[in-house]
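Visitor: What follows is a predicted protein model with its sequence.
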Amino acid sequence: MTIQPFKRISVIGLGYIGLPTAAMFASRKVEVIGVDVNSRTVDTINRGGIHIVEPDLDMIVHASVHEGYLRATLEPEPAEAFLIAVPTPFKGDDHEPDLHYIESAAKTIAPVLCAGNLVVLESTSPVGATEAMAGWLAQARPDLSFPQDAGETSDIRIAHCPERVLPGKVMQELISNDRVIGGMTRRCSERAAELYGTFVTGECVIATGPRVAEMAKLTENSFRDVNIAFANELSMICDRLDMDVWELIRLANRHPRVNILQPGPGVGGHCIAVDPWFIVASAPAEARLIAMAREVNDAKPGWVLEKVRAAIGAHLSQNPDRTAREVTVAIYGLAFKPDIDDLRESPALDIARRIAAEHVGPLRIVEPNVTTLPEGLGAGVLCDLTEIRAEVHVMLVDHKDFKNAPRPDGQIVDARGVWKDAH
């Protein structure tokens, strides 16, 4: 049978994953319609600009828009394939997965679906989300058949293919990384593999179904979360025992089968800080280690905050003629990882906001990847690295701009080991 190439693709959600994915298809001379609920995002893209920071993305979007292969809109249009890349947050504080963005996206594209279309859920999702999406589509379009009822003969193909990219290297990893594809039927998987074969040079590995594909992504990030929790717990133990955790890890990693990760102020980003809870929600009695790792990492910002309080107290103790209102605290980094502007689930931002809420003195913030401060930082002032004059220095993100800067004078709270001689 002759494989019909995809001529028009629609990407629903033009954020940190959706826009790079849309741009990658467009760079292969495929017409791409990007859909987003934010009119400012749509306008920016249609001018050939981008609203996020990601190396090389700006050039590809600019070229694709001006060559006519990429266009953004607020309303979906007919296409041959639809990729859903929307957020999957929690409901409240109990970490229950919230699928309302996926449900909304499904109901939004349902009116323009036609027989032969492929719908792929890219959003990292709890187990069963792809099947739930298929159910919402079927409810909205009873005139079409779907895999859960019609199997291989369905009008619409449904699959899950989670993104597996590292912010800062998205454009390279979209191409080179293997993709895990879980279709609701074998034909669904094969059609999705054909879609990603448009630009992926890595292997498109077909799972036995969407649930396995969903679980694979959650497992990858939970594995990393558990390892980071081990490193973070070591940092707290070393602090109690008056040891340098970075020296300890460096020495332990000389063992040929040991590779301990580096500690930090917590865990951020939409994936590692979120995905393990999806597994816990699916099997709470069994996922004990995964849940404990999440608790360790979620508690680390509070531990760092205690160190900041102690540093302020130490300065006041050494300078009894001063008050807290006269103590300037400098915060280095707000993003969830180095050298990007992504603040999602960032422990650094959480710590900065908590400092701003309780510290009565000046607050100076150095974040080279943003031009304006996010909400919740009170009277905090965004500063250049060379402008900082402070009594307490809090290193939260090891941006490349910070690594070669000299160790500042004053009290040091270094959650990333940039100023190792301060320990």
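Guide: Structure received.

Visitor: switch to C-alpha atoms for all contacts and neighbour counts from now on
Guide: Noted.

Visitor: how long is stretch 265-273 end to end?
Guide: End-to-end distance for stretch 265-273, by C-alpha to C-alpha, to the nearest Å: 12 Å.

Visitor: Which residues does that stretch contact?
Guide: The contact list for stretch 265-273, computed with C-alpha atoms under 8 Å, 6 or more residues apart in numbering, reads 124, 221-222, 224-225, 228, 232, 294, 297-301, 304, 336-337, 342-348, 396, 415-416.

Visitor: Now residue 151. Nearest residue, chain neighbours left out?
Guide: residue 185 (6.4 Å; C-alpha to C-alpha, 6 or more residues apart in numbering).

Visitor: That neighbour: neighbouring residues, count only.
Guide: Using other C-alpha atoms under 10 Å, residue 185 is surrounded by 21 other residues.

Visitor: contacting residues around it?
Guide: With C-alpha under 8 Å, 6+ apart, residue 185 has these contacts: 147, 151, 152, 158, 209.

Visitor: now with 10 Å?
Guide: 147-148, 150-154, 157-159, 208-210 (C-alpha atoms under 10 Å, 6 or more residues apart in numbering).

Visitor: again with residue 386
Guide: Applying C-alpha under 10 Å, 6+ apart to residue 386 gives the contacts 366, 405.

Visitor: Just say helix, strand or coil for it.
Guide: When classified by DSSP: H, G, I helix; E, B strand; the rest coil, residue 386 comes out as helix.

Visitor: let's bring in a second one:
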Amino acid sequence: MSFETVSVIGLGYIGLPTAAMFASKRKKVIGVDINQKAVDTINRGEIHIVEPELDILVHASVTQGYFRASTTAEPADAFLIAVPTPFKAGGSVIPEPDLGYIEAAAKSIAPVLEKGNLVVLESTSPVGATEQLAAWLAELRPELTFPQSSGSDADIKIAYCPERVLPGHVVRELVENDRVIGGMSPESSAAAIELYKTFVEGECIITDSRTAEMAKLTENSSRDVQIAFANELSLICDEIDVDVWELIKLANRHPRVNILQPGPGVGGHCIAVDPWFIISKSPDAAKLIHTARKVNDSKPLWVVDKVNQAVGEFLQRHPERNAKSVTIGCYGLAFKPDIDDLRESPAMQIVQKVREVHAGKILVVEPNVESVPTQLGEVELVELEDAVSTCDIHLLLVDHKEFKSTVIDKSKVVIDTKGVWL
């Protein structure tokens, strides 16, 4: 089938690069987002997120007339839904996925759906979300048929195809990485493959929608478990006075061992979130996955305790000082190096907690943002050189490239959660 017009619902860290890739192949792309500021920015040929090479792609595709953004959905041949899937409010022990954004996307595209259209859900979702999307669309457009009731003869084809990209490398990995295609019918899978092969050079592997959903969750849960092992090692080594960085380096010399590096926690809207989608479906069976989540979620509080200890030790060495006079420098807010994405960032959580308990000044260095999020309270965003020269305690939270060559005076207190300054 022919896909000349593609609509991407959600123009964030995944939707915008995906839309730009289709536009770069001279497809007419309509990007849809509820954020008017993001829509206006894109229509100027600019981007509202930090991602290498993306600015060039967006500028070219907008300038050439292949890509434009809107706050309302319009008719298209294919619709890709790339919206957030957060947790429901309420603070339950096991967070419950919130499919509200997916439902809102369904409501936005339903009026413009036409026979022969393809709808692909890309949002990381709990198992069964694609079927729920199809049910919502069927309810909204009863005159059309869908795979859950009409199978191969359905008017609308529906599939699930999760992104599998690394922030900072999205443009390249969208092209090179394999894609898992979970169609609700063979025809849906075939149509989705044809669509993605517009720019994907990796292999497209067919399965059903539930397995595709579970595959995405499994990939990130596996990473979460591996990181939890490294983070737990860091806690143990701190107690028994062993250098965890040296330990892991030595252990990894075994030909079949590859331990990851510990850190201040786990962030981002994938590894820190996706395991809960599995746990919420099978809480009694997902014991290891649940434990890994607890280990990684507790690591930021452990870091905050280390900061409190450091302040106490500093004041013992400097009895003429008080806590209010101690300046703490926090290096990095993003959830991983060299990007501006603050979603689920352990660094954000740590800075916020430190602000709550520390009476003195807190300086933040984050080279990828222009302002500090308001939830951090009274902290000051400064240049790297200012923090290095004025802070008493230096807390490294993200190994941005700007920090790797930084030299901290040996007389200052350093808490290095990434093993860069040790």
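Guide: Cool, got the structure. Here the structure is a predicted model, which is why all the values come from computation and not from measurement.

Visitor: TM-score for these two?
Guide: Comparing the two superposed chains by TM-score structural alignment, normalised by the length of structure 2, the resulting TM-score equals 0.98, with 416 aligned residues with a C-alpha RMSD of 0.7 Å.

Visitor: out of the contacts of stretch 265-273 of structure 1, which are buried?
Guide: 124, 221-222, 225, 228, 232, 294, 297-301, 304, 336-337, 342-343, 345-348, 396, 415-416 (16 or more other C-alpha atoms under 10 Å).

Visitor: Inside helices: which ones of those residues?
Guide: If you go by DSSP state H, those have 221-222, 225, 228, 232, 294, 297-301, 304, 347-348 in helices.

Visitor: Export those to a markdown table and append columns for distance to residue 190 of structure 1.
Guide: Formatted as a markdown table, these follow (distance: C-alpha to C-alpha, whole Å):
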| residue | distance to residue 190 of structure 1 |
| --- | --- |
| 221 | 26 |
| 222 | 28 |
| 225 | 32 |
| 228 | 36 |
| 232 | 42 |
| 294 | 36 |
| 297 | 39 |
| 298 | 39 |
| 299 | 43 |
| 300 | 43 |
| 301 | 44 |
| 304 | 48 |
| 347 | 40 |
| 348 | 42 |
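
Visitor: where along the stretch 151-300 of structure 2 do the helices fall?
Guide: With helices called from DSSP state H, counting those that start in this stretch, the stretch 151-300 of structure 2 shows them at 170-176, 186-196, 209-240, 244-251, 274-281, 287-317.

Visitor: can I get these in CSV with distance to residue 46 of structure 2?
Guide: What follows is the helices of the stretch 151-300 of structure 2, written out as CSV (distance: least, C-alpha to C-alpha, whole Å):
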stretch, distance to residue 46 of structure 2
helix 170-176, 16
helix 186-196, 24
helix 209-240, 30
helix 244-251, 41
helix 274-281, 30
helix 287-317, 35
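
Visitor: Out of the ones you listed, flag the one nearest residue 55 of structure 2.
Guide: Using C-alpha to C-alpha as the measure, helix 170-176 is the one of the helices of the stretch 151-300 of structure 2 that comes nearest residue 55 of structure 2, at 10.5 Å.

Visitor: Could you work out the end-to-end span of stretch 322-335 of structure 1 for me?
Guide: 32 Å.

Visitor: now stretch 237-244 of structure 2
Guide: 6 Å.

Visitor: on that earlier part again, still touching in structure 2? Go through the contacts of residue 185 of structure 1.
Guide: Here is what carries over to structure 2 from the contacts of residue 185 of structure 1, by both residues aligned by TM-score structural alignment, their matches' C-alpha atoms under 10 Å: 147, 148, 150, 151, 152, 153, 154, 157, 158, 159, 209, 210.

Visitor: Just the buried subset of these, please.
Guide: If we count by 16+ other C-alpha under 10 Å, these have these buried: 147, 151, 152, 154, 157, 158, 159, 209, 210.

Visitor: of all these, which comes closest to residue 264 of structure 1?
Guide: Closest approach between these and residue 264 of structure 1, by C-alpha to C-alpha: residue 210, at 33.6 Å.

Visitor: Identify the residue spatially nearest to the closest one, adjacent ones excluded.
Guide: Closest residue to residue 210 of structure 1 apart from its sequence neighbours, by C-alpha to C-alpha, 6+ apart: residue 182 at 4.0 Å.

Visitor: wait, isn't that neighbour in contact with residue 157?
Guide: No. When contacts are counted by C-alpha atoms under 10 Å, residue 182 of structure 1 is not listed as touching residue 157 (11.3 Å).

Visitor: what do the two both touch?
Guide: With C-alpha under 10 Å, 6+ apart as the test, residue 182 of structure 1 and residue 157 both reach 120, 188, 189, 190, 192.

Visitor: With distance to residue 376 of structure 1 added, can I get the residues you listed in CSV?
Guide: Formatted as CSV, these follow (distance: C-alpha to C-alpha, whole Å):
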residue, distance to residue 376 of structure 1
120, 36
188, 45
189, 44
190, 47
192, 42
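
Visitor: which of these has the most neighbours?
Guide: Greatest neighbour count in those, by other C-alpha under 10 Å, goes to residue 189: 29 neighbours.

Visitor: For that residue, give me its contacts.
Guide: 118, 120, 157-161, 180-183, 195, 204-210.

Visitor: for residue 405 of structure 2, same thing?
Guide: Residue 405 of structure 2 sits next to 420, 421 when contact means C-alpha under 10 Å, 6+ apart.

Visitor: That one -> structure 1?
Guide: Using TM-score structural alignment, the partner of residue 405 of structure 2 in structure 1 is residue 404.

Visitor: What's the separation between its match and residue 378 of structure 1?
Guide: For residue 404 of structure 1, the distance to residue 378 of structure 1 (C-alpha to C-alpha) stands at 29 Å.
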